[in-house]
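In: This is the structure alone, sequence omitted:
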């Protein structure tokens, strides 16, 4: 009885990492879901972790098959342009609230311009998770 020996050789080579790309054309302002992305060959600066993409908003138009980069995405907008928002200013134990008009769209943590409706002064503020805008202080 002869014993047949089979030897398998694995060709050693660099492992190809996977990146993420848009599955279809996605307009700016669209929040991405799992069905909007596909795996592609990774490129330098491209995103590869789905948690960095799913639930984020397209900052620019994303084209099918083109790798996604962090600069292409942002936090979903909580404040729309021309929306009335509450401005918050804190100094020590004092909090001042005022009504303002957003002059740009913005997501959580983004700095946007706001016009104070009482004084008509334009200021910058940071969008908070509840959609109010922190205008300064501590």
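Out: Arrived safely, thanks for sending. All figures in this text were calculated on a predicted structure; none of them were measured in a lab.

In: CA only for contacts and neighbour counts going forward, please
Out: Will do.

In: which residues of this protein fall in strands?
Out: For the chain, the strands defined by DSSP state E cover 18-22, 37-41, 57-58, 73-74, 77-79, 84-91, 94-102, 106-107, 111-116, 122-127, 133-137.

In: how about the first one: buried residues?
Out: In this case it means strand 18-22. 18, 19, 20, 21, 22 (16 or more other C-alpha atoms under 10 Å).

In: Show me which of these is closest to residue 57.
Out: The closest of the buried residues of strand 18-22 to residue 57 turns out to be residue 22 (C-alpha to C-alpha; 12.4 Å).

In: Second structure for comparison follows:
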């Protein structure tokens, strides 16, 4: 009985190996991840991502090196607005819609809040990035 308990205790203490997702090549920061960029690897890495579908189409926030694990903070949704890009500022309140030209002061993905300069008044405002690349201000 003691041998069985000792064997079970030894097996329970062994690390659990799992399939994790790693880059097949070095992926630079701000590069969009494609399915061919990823491979599966058997390793014990707490916090590493295990689902390649969660990574495809995302943007690398930092450089991802071939064979190294990818953690959730290493990827972000892809930016649709880049810094210094001309954008349309939109104020939409019921039947009142006002739009003007602006310049993005930062990068942003859909739904993120970024700062934008209104080119006609030279004031800086914050707004939420829309899927069409316009910035909705309130």
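Out: Perfect, I can see it now. What you see is a predicted model; the values in this text were computed from it and never measured.

In: returning to that earlier point: now the buried residues of strand 18-22 of structure 1 as CSV including distance to residue 109 of structure 1?
Out: Shown next, in CSV, are the buried residues of strand 18-22 of structure 1 (distance: C-alpha to C-alpha, whole Å):
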residue, distance to residue 109 of structure 1
18, 29
19, 26
20, 25
21, 25
22, 25
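
In: now the strands of structure 1 as JSON lines including distance to residue 28 of structure 1?
Out: JSON lines is the format used below for the strands of structure 1 (distance: least, C-alpha to C-alpha, whole Å):
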{"stretch": "strand 18-22", "distance to residue 28 of structure 1": "12"}
{"stretch": "strand 37-41", "distance to residue 28 of structure 1": "15"}
{"stretch": "strand 57-58", "distance to residue 28 of structure 1": "5"}
{"stretch": "strand 73-74", "distance to residue 28 of structure 1": "9"}
{"stretch": "strand 77-79", "distance to residue 28 of structure 1": "11"}
{"stretch": "strand 84-91", "distance to residue 28 of structure 1": "23"}
{"stretch": "strand 94-102", "distance to residue 28 of structure 1": "19"}
{"stretch": "strand 106-107", "distance to residue 28 of structure 1": "13"}
{"stretch": "strand 111-116", "distance to residue 28 of structure 1": "18"}
{"stretch": "strand 122-127", "distance to residue 28 of structure 1": "20"}
{"stretch": "strand 133-137", "distance to residue 28 of structure 1": "23"}
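
In: Residue 50 of structure 1: which of these is closest?
Out: Across these, closest to residue 50 of structure 1 is strand 18-22 (C-alpha to C-alpha), at 7.6 Å.
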